[in-house]
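Enquirer: Need a 3D model of the sequence below.
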Amino acid sequence: MASPTPELINALRRTVQSLKNGAPYQWGHMGGCNCGNLAQELTKLTKDQIHQYAMQRHGDWNEQAEDYCSTSQMPIDLLINEMLNAGLMLEDLKHLERLDDRQILGRFPIEKRFLRHNVREDVMAYMNAWAELLEEQLLAKITLPALQDIEFA
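Expert: Model prediction:
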């Protein structure tokens, strides 16, 4: 599971807002699919640039994650590296493309856990749930000094 970073949480929320506002969504387009829309927010590349980079190698996001090489200078690997630097793991890319991370799906009522990976509204719901989960994890890491430990002037 991704590291709960403010950058990733905000990117997930911006992606949802962008999709809600009518951003192009096409599951079969590497720059306009689930991962592609998040990649746009994390990298500031356009959907067409992302698609062009991905087409330099074979496969969908799952296969791109499988073939990822951190030392490669291929544009898609540099793009994925930027996404990993924001807190994502390679497995997150695979799960996002299929909307199938069990931890995220567990946040939905049982009858709503069967999300369709190529439906905009389901992608938005998944990303919202993911952002909420990451935010909870981030907040759980924050410890404040106890009031009795604070010296007042």
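Enquirer: For the rest of this, base every contact and every neighbour count on C-alpha atoms.
Expert: OK.
Enquirer: if you skip the residues just before and after it, what's nearest to residue 27?
Expert: In space, and not counting its chain neighbours, residue 27 is closest to residue 33: 4.1 Å by C-alpha to C-alpha, 6 or more residues apart in numbering.
Enquirer: one more, for comparison:
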Amino acid sequence: MARPNLQLIEALRRTAHKLATGASYQWGHMGSCNCGNLAQELTQLTKAEIHQRALAVGRGDWHEQLNDYCPTSGLPMDLLIADMLAAGLSSEDLQQLERLSNRRILERLPLEKRYLRHNVRDDVVLYLGTWADWLEEQLLEKITLPRWEKTPVENSVSERDSVIA
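Expert: Prediction:
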């Protein structure tokens, strides 16, 4: 499960916005697919650099890359995945992003929108936006602001202002 944080939420929203406004999208391209577009935002690598790293390993799609991920290998693709995990994602999150299959995200969609297709740009945009909203809600639930008691001076000013009004 993704760890809610501002960096990740902003990256999800930037990715959704870029896709909605015409960024390169090609599901079969490791740098332009669902995970590839998010990887661009989290790592600042280009789609070509991401694709090149994936092909150098030769393990297949993102699902297979994540299954074979080794944090100590030093391989460029594993370093990229490590950066994405450090941003608050899990391997499962990325595998689900590739197929738009996280049940908890899908349940947040209206019934008629819950059957997303993993290689359709508009469905990816909807999934990413819904995911960002959900993570933001989780993050806000954890935030508590300090409550300050009014001092006698503040109380007397408030009372005076209410009399004047």
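Enquirer: thinking again about what came up before, can you count the residues close to the residue in structure 2 that the residue nearest to residue 27 of structure 1 lines up against?
Expert: With TM-score structural alignment as the criterion, the equivalent of residue 33 of structure 1 in structure 2 is residue 33. By other C-alpha atoms under 10 Å, 25 other residues sit near residue 33 of structure 2.
Enquirer: I figured residue 33 of structure 2 hits residue 26, correct?
Expert: Yes. Assessed by C-alpha atoms under 8 Å, residue 33 of structure 2 is found in contact with residue 26 at 5.3 Å.
Enquirer: can you map out the helices along structure 2?
Expert: For structure 2, the helices defined by DSSP state H occupy 6-20, 34-43, 47-57, 62-67, 76-86, 91-99, 103-106, 121-142, 152-164.
Enquirer: and residue 38 of structure 1, how many neighbours?
Expert: 25.
Enquirer: just checking, it touches residue 11?
Expert: Yes. Taking contacts as C-alpha under 8 Å, residue 38 of structure 1 lies within contact range of residue 11: 6.8 Å.
Enquirer: Find me the equivalent region of stretch 98-111 of structure 2 in structure 1.
Expert: Stretch 98-111 of structure 2 covers residues 97-110 of structure 1 once aligned (TM-score structural alignment).
Enquirer: That stretch: end-to-end distance?
Expert: 21 Å (C-alpha to C-alpha, to the nearest Å).
Enquirer: buried residues in it?
Expert: Counting neighbours by 16 or more other C-alpha atoms under 10 Å, one finds that the buried residues in stretch 97-110 of structure 1 are 97, 98, 99, 100, 101, 104, 105.
Enquirer: I'd like to know which of those is nearest to residue 69 of structure 1.
Expert: residue 97 (19.4 Å; C-alpha to C-alpha).
Enquirer: could you list every residue that touches that closest one?
Expert: Applying C-alpha atoms under 8 Å, 6 or more residues apart in numbering to residue 97 of structure 1 gives the contacts 33, 34, 35, 61, 62, 117.
Enquirer: how far away is residue 141 of structure 1 from residue 129 of structure 1?
Expert: Residue 141 of structure 1 is 19 Å from residue 129 of structure 1, by C-alpha to C-alpha.
Enquirer: Among those two, which residue is more densely surrounded?
Expert: Neighbour count, other C-alpha under 10 Å: between residue 141 of structure 1 and residue 129, residue 129 has more, with 20 against 9.
Enquirer: Okay, residue 12 of structure 1 and residue 52 of structure 1: tell me how far apart.
Expert: 23 Å.
Enquirer: right, I mislabeled it, should have said residue 78 of structure 1
Expert: 13 Å.
Enquirer: same thing with residue 128 of structure 1?
Expert: 28 Å.
Enquirer: same deal with residue 23 of structure 1?
Expert: 18 Å.
Enquirer: just residue 9 of structure 1 next, same as before
Expert: 26 Å.
Enquirer: before we move on, what about residue 90 of structure 1?
Expert: For residue 90 of structure 1, the distance to residue 52 of structure 1 equals 20 Å [C-alpha to C-alpha].
Enquirer: With neighbour numbers in mind, choose between these two.
Expert: residue 90 (19 against 15).
Enquirer: Not including adjacent chain positions, what is the nearest residue to the more buried one?
Expert: The shortest distance from residue 90 of structure 1 to any non-neighbouring residue, by C-alpha to C-alpha, 6+ apart, is to residue 65 (5.7 Å).
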